[in-house]
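Peer 1: got a structure for you, letters missing:
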């Protein structure tokens, strides 16, 4: 019992600072050099500081400090056979792991498109890349974020978005279980989530997600795309709804909003910090400066000369009229301004005809109907207009066709008053193509429009739409292109978004 075996004495010596000799010190430094590329100086003899530090096992993968040469060789051989490395390379030490709990298209709308952009820019879902390429090829993005995507798609098309259905509940629970599994399987402690607009079914969905998932994640990032939840909580929500929303969604780590107008929605729930990050898209018109800028300027000058001679009563009646192409691109709903745009263009053409001007507007409507009654109303309207040659509806089109329509258009018209309008993607796209814009003083839209701009109107005012169309048609839209480059570039958006997510 009292015999101290040599192997036991050797083990004890390694953990006694006052009995570590030069050879053992060199051996310890070598092992730490292999594993961590940074030697840790052993404690000096006589000190009472434990060597290694107590938090060594929490910061490094190997539980024992001294493995011995043979044990270390065996461990490294097993690691190579699994196509892994013993420890993470230095470039991974500052990377953040993030559960992206949001769906990508379909259905196609602004929020799902921005989630898809974020997922692609941050390197895609790490789980899929692990299976396809191995862990050595995972870390190719420069934003320092590893994304683990939970594609929480509950709706199969746009009309189904926000609609309550019991069939969505099992799907939602499955997505939550998937996020929790990722938490423990990959050690992810941060979660990204997009809160709902002020619709009860959507808010109840957020309650379920936060109730099941929030206890497992240390960091919670909310990205507010919709508008109006703060006002709904203070004005319309019942007492129990208000209490549950504050309890389950309140005090998030970080809140990201699209503009200053959106900040009150986040402030109501008292997050730790708030960042304003505008949307951004890849440039759909990279050749604007070389090809399109001169065309826009020449077109504006030409139309200005035509409008200056619009009161001429002696003009030749056989002279062909000039057509100004107006583009409306959005969901074909009343609150997106679909019917207001039609009435506004009709009034503008009536004014031009009264002035005997050889200029007329032609309106192109692009988008799908979400409600059958509004589609029936549009078809009835076409029958009552009479000559509807100035109006055409194309429905849903492909992306190349959409970019071609932006190039051909002279004015972009979007008189929205949609209750949950955040930062419309179609306005950003129109700015990228240097189009003059007619839109409403609604939500955060005026923040990105120049002051005293004649194309900014009140909601539900077709007469103002007609006046604005006549005013902005002769304006060169180059300043909107500059706004796009300064505020809505994809590089700026992704950089600001990554910094907000990783903020300490």
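Peer 2: Looks like it arrived, so ask away. Treat the numbers as computed from the prediction; the structure is a model and nothing was measured.

Peer 1: contacts and neighbour counts: CA atoms only from here.
Peer 2: Will do.

Peer 1: next, count neighbours for residue 429.
Peer 2: The tally of other residues near residue 429 (other Cα atoms under 10 Å) stands at 22.

Peer 1: burial count for the nearest residue to it once chain neighbours are set aside?
Peer 2: Nearest non-adjacent residue to residue 429, counting by Cα to Cα, 6 or more residues apart in numbering: residue 284, 7.3 Å away. Neighbours of residue 284 under the rule other Cα under 10 Å: 14.

Peer 1: now for residue 284: which residues touch it?
Peer 2: 403, 429, 432-433 (Cα atoms under 8 Å, 6 or more residues apart in numbering).

Peer 1: pasting the second one now:
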């Protein structure tokens, strides 16, 4: 009999919700299917309201989310009934509404006597847990104790789960692998030659606390103060967040972004894309000298875009935040404080003045990726835990 897994998470089929978590979920689903396992997908990313994607604010409750979760639950029950013996792999959430949905799925899975593997992306679970009243903390603990194994992205996150029973054995740390196939034989360390146009890449959802405003300010500094010939790509969807201070919502942030481009005279320097996928994304990484993500986002964990950057030899300029130091170190990139556009600009200028050191960092990044973060290494670990 063919092995079956009910996989609960967000796929990349709904491109409006493509992020690191959905890319990792899609990688796991596709890889397990290639190993001959039948996957029944319960997709968080699909909404009954087609325009909801433009109205969601990360961290906020909405009636549409609640309604979507209601229908997902019935779909999940149908999958349990129709697929006796199927194991359950579920991406968990670090928000109250998301947890309630997860808890229903986990308890239903155990009611049907199934093995349940939870997988938490992001590294804000401790803050989520500590912000809850005592009675709700007990529910969180009992729910996670019900899982057979619980996967997190690194030891930083594992230590956040110390409230889980026997967490040292129950919670397993597996750093992310790159969710896309890259022909490493074609990736060569990058160089900065005299008179090169310096190319910068920001690739992530444009959420204020991910630092994209700091990147834009750094581009302004490089252009106006250092007079450097450069091109900067911003790729990602504008999203609102409950912690925003500069703009009230995603639409306002997008308008302000383009107003700033005009104000700073960067219209010919900055390119914006709502998303870059497949070949176009690969080309952006191939042609970029630096990848910049000065994030302090509350739900940040181990950003997949940083893995992509080092795989392609881009030198990352990032914050020393959450699980980012799993991928970046002083040999392959730079750390800067949050909200420090001057520091970002200074690191880039230093590399232009020290091209051999830049080349070493690029090479070290590629080597570090190939030794630690390939998709094959990652999927083997996930497959062994589920099986």
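Peer 2: Alright, I've got the coordinates. This is a predicted model, so every value here is computed, not measured.

Peer 1: report the TM-score for the pair.
Peer 2: The TM-score (TM-score structural alignment, normalised by the length of structure 2) is 0.83; 361 aligned residues with a Cα RMSD of 2.6 Å.

Peer 1: what's the most distant pair in the contacts of residue 284 of structure 1?
Peer 2: The span of those, defined through Cα to Cα, is set by 403 and 432 at 10.5 Å.

Peer 1: the more surrounded of the two?
Peer 2: Comparing residue 403 of structure 1 with residue 432 by other Cα under 10 Å, the one with more neighbours is residue 432, at 27 against 15.

Peer 1: not counting residues beside it along the chain, what's closest to the aligned partner of the more buried one in structure 2?
Peer 2: By TM-score structural alignment, residue 432 of structure 1 lines up with residue 311 in structure 2. Once flanking residues are discounted, residue 311 of structure 2 sits nearest to residue 366: 5.0 Å by Cα to Cα, 6+ apart.

Peer 1: can you find the partner of that neighbour in structure 1?
Peer 2: Match for residue 366 of structure 2 (TM-score structural alignment): residue 481.

Peer 1: do residue 213 of structure 2 as well
Peer 2: In structure 1, the residue paired with residue 213 of structure 2 according to TM-score structural alignment is residue 339.

Peer 1: count the residues that sit near its match.
Peer 2: Per other Cα under 10 Å, the neighbour tally for residue 339 of structure 1 reads 19.

Peer 1: kindly report the same for residue 240 of structure 1.
Peer 2: Using other Cα under 10 Å, residue 240 of structure 1 has 9 neighbouring residues.

Peer 1: tell me which residue of structure 2 lines up with it.
Peer 2: Aligned partner of residue 240 of structure 1 by TM-score structural alignment: residue 135.

Peer 1: returning to that earlier point: neighbouring contacts of the helix or strand where the residue nearest to residue 311 of structure 2 lies?
Peer 2: Per DSSP states H and E, residue 366 of structure 2 falls inside helix 355-372. Outside helix 355-372 of structure 2, the residues within contact range by Cα under 8 Å, 6+ apart are 177, 187-193, 307, 310-315, 327-328, 331-333, 351-352.

Peer 1: how far does that helix sit from the chain's center?
Peer 2: Put simply, helix 355-372 of structure 2 sits 22 Å off its chain's centre (Cα atoms, centre = their mean, to the nearest Å).

Peer 1: roughly how far is the next helix or strand after that helix from the heart of the chain?
Peer 2: Using DSSP H and E, the helix or strand that follows helix 355-372 of structure 2 towards the C-terminus is helix 375-386. Centroid separation between helix 375-386 of structure 2 and its chain, computed with Cα atoms, centre = their mean, is 18 Å.
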